[in-house]
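Visitor: task: produce atomic coordinates for the following.
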Amino acid sequence: MDDPYKTLGVSKTASQEEIRKAYRKLAKELHPDANPGDKAAEERFKNVSAAFNLLSDSDKRAEYDAAARAGLGSQYASGGMGGGRHQRSPFNFRQGRQSGRGFDDIGDIFSDLFTDFGAAGAQQSHQPRRKGEDLRQSLVLDFMQAAEGGKHRVVLPGGRSVDVAVPPGASEGQVLRLRGQGHPSATGGAQGDALVEIRIREHKYFSREGDNVMLDLPITLKEAAMGAKVRIPTIDGDVDVRIPPGSNSGGLLRLRGKGFASAKGARGDQIIRLMISLPERDQALQEFLEAWSPADGHDPRKGLKS
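Guide: So this is what the prediction gives:
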């Protein structure tokens, strides 16, 4: 792996939030689902994921930075130090021994190395079996896929694919835990988990508020004034709704149980907001309105007067 900072396009002083934002942006662009058959994008996706796994771990990042200052950054990033990418480096790269006088004394170099190897071995023999590190990945779903749930394939950092069971009504930012799908433990403990964050694409006419589905419904002036039965979309398919006579723009209709499933199993509603839509040119309507005036001097802006 190349320099992880360059791979993610961030500075060496970048905060964890900056690193996370850069990763999410690149992962969305390079995800195999968005680039089917593109081997170059798939390889970049793997490199970006590996870079994020390194830099998002404060201990690994500190070790890499220390290795880079010693001129061994590329060996660390590629897993050349310590025998593997998930193991800690046997070198401590202690600043105090290097910054004051450099490596003028070759005896000090070997002294440091043997001291560090001995300390690492002593610690390993006494340290408890710790769980492996977790992996983090995102899963991008369409609005309807989030509503319906189901199984979806995710490519984890390193190229391994797993199926994720998405519950109906999944929400933006929800994290699904895949137990035992993370990094192996360096001390013989349980394997880490994979944490999959749900991302949902915007829909062309549906939106979501909590467990409710929102829909702006265009209607004609006649439908608003006279009332009508119209066919509208829901996440379960098309249904007929009745528009009451004398409806106004902004009026709300509610379809109970036509929203997203909640964590308790119940479903939200679909909220319909009526929006009167006038034609651009309608000579007959214009002539009618020129001769028409509201009954009883109706003033729609009466409430705005002081």
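
Visitor: every contact and neighbour count from this point should use C-alpha atoms.
Guide: OK.

Visitor: can you give me the helices in the protein?
Guide: 4-8, 16-30, 39-55, 58-69, 73-77, 95-99, 106-126, 143-148, 221-226, 283-291 (DSSP state H).

Visitor: what lies in contact with the first one?
Guide: Defining contact as C-alpha atoms under 8 Å, 6 or more residues apart in numbering, one finds that helix 4-8 is touched by 11-12, 19, 22-23, 26, 47-48, 51-52, 54-55, 77.

Visitor: out of those, which is nearest to Gly189?
Guide: Using C-alpha to C-alpha, Leu54 comes nearest to Gly189 of the contacts of helix 4-8, at 20.4 Å.

Visitor: what about the closest one, how many residues nearby?
Guide: Counted with other C-alpha atoms under 10 Å, the burial measure for Leu54 works out to 20 neighbours.

Visitor: quick one: it from Gln16, how far?
Guide: Between Leu54 and Gln16 the computed distance is 12 Å (C-alpha to C-alpha, to the nearest Å).

Visitor: contacting residues for His183?
Guide: Taking C-alpha under 8 Å, 6+ apart as the contact definition, His183 lies against 86, 132-135, 191-193.

Visitor: for those, give me a markdown table that also has neighbour count and distance to Pro157.
Guide: Formatted as a markdown table, the entries for the contacts of His183 read as follows, by neighbours: other C-alpha atoms under 10 Å; distance: C-alpha to C-alpha, whole Å:
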| residue | neighbour count | distance to Pro157 |
| --- | --- | --- |
| His86 | 17 | 13 |
| Gly132 | 21 | 15 |
| Glu133 | 20 | 13 |
| Asp134 | 19 | 11 |
| Leu135 | 21 | 8 |
| Gln191 | 19 | 15 |
| Gly192 | 20 | 13 |
| Asp193 | 21 | 12 |
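
Visitor: just the ones in strands from these, please.
Guide: For those, the ones inside strands are Leu135, with DSSP state E as the criterion.

Visitor: report the two of the contacts of His183 separated the most.
Guide: Distances among the contacts of His183 were taken as C-alpha to C-alpha; the most separated pair is His86 and Asp193, at 14.3 Å.

Visitor: quick check, nearest of the contacts of helix 4-8 to Ile219?
Guide: Leu26 (41.4 Å).

Visitor: before we compare anything, build this one as well:
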Amino acid sequence: MARDPYDVIGVARAASADEIKRAFRKKAKALHPDANQKDPKAQDRFSELNNAYEILSDDKKRKQFDRGEIDAEGKPKFTGFEGHGAGRPGGGFAQGGETIFEDFNFGPGGFRRSSTRSTGGQGQKPPPMDDFFDILSGMSSGRAGGRGFDPFTAAEPKPAGEDITLTIKVPFLDAARGSTQRVVLPSGEALDLKIPAGTREGHRMRLRGKGKPAALGRPAGDAYVVVAVEPHPAFKVDGKDLRLDLPVALDEAILGAKVRAPTIDGEVELTLPPMTSSGKTFRLRGKGLAAADGAGDLYVTVRIVLPEPSADLEGFARLLQDRRKSDPRETL
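Guide: Sure, this is the predicted structure:
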């Protein structure tokens, strides 16, 4: 069962719209999945926070929740037997404090209706429970033999529609840059879904009322769309950071060079200093994935690629061997 939106955001019921917004932003920063990458429930808590803010940030929905018309998920609540409240004709409380209890029955003489009127003064006794059950029975359509529905089951809400979960595959760069993806629901309805920039594997989005239909008068279920990000041949995800192995020629590593390195936004020029060793890593700030607390970085690691074998290369290697004065593994 969903928690009270006020408790989720951590504000009092009398909180102003600005107080709710400030509290939401503070919690969103603390609960964001990027800040809780080792917590498997981080996404669920963040979704719960967003759902709560969706209700409390909307003045109409907030008032509906405060009046008990919708639940903590924003779904309409079953309100019982409407039409028998204050000031409504046909039962309940009449004007001037009078109480009208109407008795509807099917008997040998056919349909009968009578009423008991009380002024609400001192000493008046409420009608017996049988009269209350007669009112409930009279509200039914009636069955042969004068049988109505069971008063104890009449107030049971009809079941709401079931929620469904869909998984969509999104290309890595579309998820990293942000894109629009088409989703086809089991009903056949097609929707264009906005994928935010920086979307990670397992990101879940909620489509209200797009789940399985429900009984008449009850809300349909929701559809939850889970994003499966397709892997990229070069980029590896590390939280909000990205990592990339960059092939470099032997001469580029020895002499130094300007080389092109890919990023999710296009290629950039990277300067290699002379005598760059394989395994050296360069940090490109802000070239990682978008996140609520700022974009991540791209870490580019040099991988030296040897040229095709040749006599010249072998001679060069033997010259290096003769002149080498240190063991590259002496620190191990």
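
Visitor: quick TM-score on the pair, please.
Guide: Counting by TM-score structural alignment, normalised by the length of structure 1, the TM-score of this superposition works out to 0.56. Behind it: 185 aligned residues with a C-alpha RMSD of 2.3 Å.

Visitor: just to revisit the earlier point, preserved in structure 2, out of the contacts of His183 of structure 1?
Guide: Listed in the original numbering, those still in contact in structure 2 are 132-135, 191-193 (both residues aligned by TM-score structural alignment, their matches' C-alpha atoms under 8 Å).

Visitor: and of those residues, the nearest to Asp296 of structure 1?
Guide: Distance to Asp296 of structure 1, by C-alpha to C-alpha, is smallest for Leu135 among those, at 69.0 Å.

Visitor: map Leu320 of structure 2 onto structure 1.
Guide: For Leu320 of structure 2, the aligned residue in structure 1 is Trp292 (criterion: TM-score structural alignment).

Visitor: for that match, give its distance to Asp299 of structure 1.
Guide: Spatial separation of Trp292 of structure 1 from Asp299 of structure 1 under the definition C-alpha to C-alpha is 14 Å.

Visitor: and if you look at Phe260 of structure 1?
Guide: Counting by C-alpha to C-alpha, the gap between Phe260 of structure 1 and Asp299 of structure 1 amounts to 40 Å.

Visitor: with neighbour numbers in mind, choose between these two.
Guide: Neighbour comparison, Phe260 of structure 1 and Asp299: the larger count goes to Phe260, with 27 against 9 (by other C-alpha under 10 Å).

Visitor: quick one: map that one onto structure 2.
Guide: With TM-score structural alignment as the criterion, Phe260 of structure 1 lines up with Leu289 in structure 2.

Visitor: with Val164 of structure 1 instead?
Guide: In structure 2, the position corresponding to Val164 of structure 1 is occupied by Leu193, as judged by TM-score structural alignment.

Visitor: again, but for Ile271 of structure 1
Guide: Aligned against structure 2 by TM-score structural alignment, Ile271 of structure 1 finds its counterpart in Tyr299.

Visitor: could you measure from that match over to Leu272 of structure 2?
Guide: When distances are taken as C-alpha to C-alpha, Tyr299 of structure 2 and Leu272 of structure 2 turn out to be 14 Å apart.

Visitor: need the buried ones from the contacts of helix 4-8 of structure 1 selected in ChimeraX.
Guide: Isolation of the buried members of the contacts of helix 4-8 of structure 1 (16 or more other C-alpha atoms under 10 Å) is achieved in ChimeraX through the command below:
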select :19,22,23,26,47,48,51,52,54,55,77
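
Visitor: which one among the contacts of helix 4-8 of structure 1 gets closest to Asp238 of structure 1?
Guide: Out of those, the one with the shortest distance to Asp238 of structure 1 is Leu26. That distance is 37.1 Å, counting by C-alpha to C-alpha.

Visitor: right, and the closest one touches Val48 too?
Guide: Yes - at 7.3 Å, Leu26 of structure 1 and Val48 qualify as touching, with contact defined as C-alpha atoms under 8 Å.

Visitor: make sure Val8 of structure 2 is indeed in a helix.
Guide: Yes - assessed with DSSP: H, G, I helix; E, B strand; the rest coil, Val8 of structure 2 lies in a helix.

Visitor: measure it to Ala23 of structure 2 for me?
Guide: Counting by C-alpha to C-alpha, the gap from Val8 of structure 2 to Ala23 of structure 2 is 10 Å.

Visitor: name the helix or strand for Lys61 of structure 2, please.
Guide: Lys61 of structure 2 is part of helix 59-66 when elements are defined by DSSP states H and E.

Visitor: quick one: that helix aligns where in structure 1?
Guide: Residue span in structure 1 matched to helix 59-66 of structure 2, by TM-score structural alignment: none.

Visitor: run through the neighbouring helices and strands of that helix.
Guide: On a contact count with 3 or more C-alpha pairs under 8 Å, 6 or more residues apart in numbering; DSSP states H and E, helix 59-66 of structure 2 meets helix 42-56.

Visitor: picking up where we left off before, pick the one among the contacts of His183 of structure 1 closest to Tyr205 of structure 1.
Guide: Leu135 (34.5 Å).

Visitor: how much space separates that closest one from Thr7 of structure 1?
Guide: Applying C-alpha to C-alpha, one obtains 18 Å for the distance of Leu135 of structure 1 from Thr7 of structure 1.

Visitor: likewise Gly180 of structure 1?
Guide: When distance is defined by C-alpha to C-alpha, Gly180 of structure 1 is 28 Å away from Thr7 of structure 1.

Visitor: one more: Ala165 of structure 1?
Guide: Between Ala165 of structure 1 and Thr7 of structure 1 the computed distance is 31 Å (C-alpha to C-alpha).

Visitor: OK, contacts around the residue nearest the centre of structure 1?
Guide: Central residue of structure 1 (C-alpha atoms, centre = their mean): Arg199, 4.2 Å from the mean position. When contacts are counted by C-alpha under 8 Å, 6+ apart, Arg199 of structure 1 is found next to 138-141, 171-173.

Visitor: what does it align to in structure 2?
Guide: The pairwise alignment with structure 2 assigns Arg199 of structure 1 to Ala228, based on TM-score structural alignment.

Visitor: ok, for that match, nearest residue in space, not its chain neighbours?
Guide: Counting by C-alpha to C-alpha, 6 or more residues apart in numbering, the nearest residue to Ala228 of structure 2 once its immediate chain neighbours are dropped is Lys169, at 4.8 Å.

Visitor: from His203 of structure 2, how far off is that neighbour?
Guide: Between Lys169 of structure 2 and His203 of structure 2 the distance is 11 Å, computed by C-alpha to C-alpha.

Visitor: the two: which is more packed in?
Guide: When Lys169 of structure 2 and His203 are compared on other C-alpha under 10 Å, the one with more neighbours turns out to be His203, at 16 against 13.

Visitor: what's the counterpart of the more buried one in structure 1?
Guide: Using TM-score structural alignment, His203 of structure 2 sits opposite Gln174 in structure 1.
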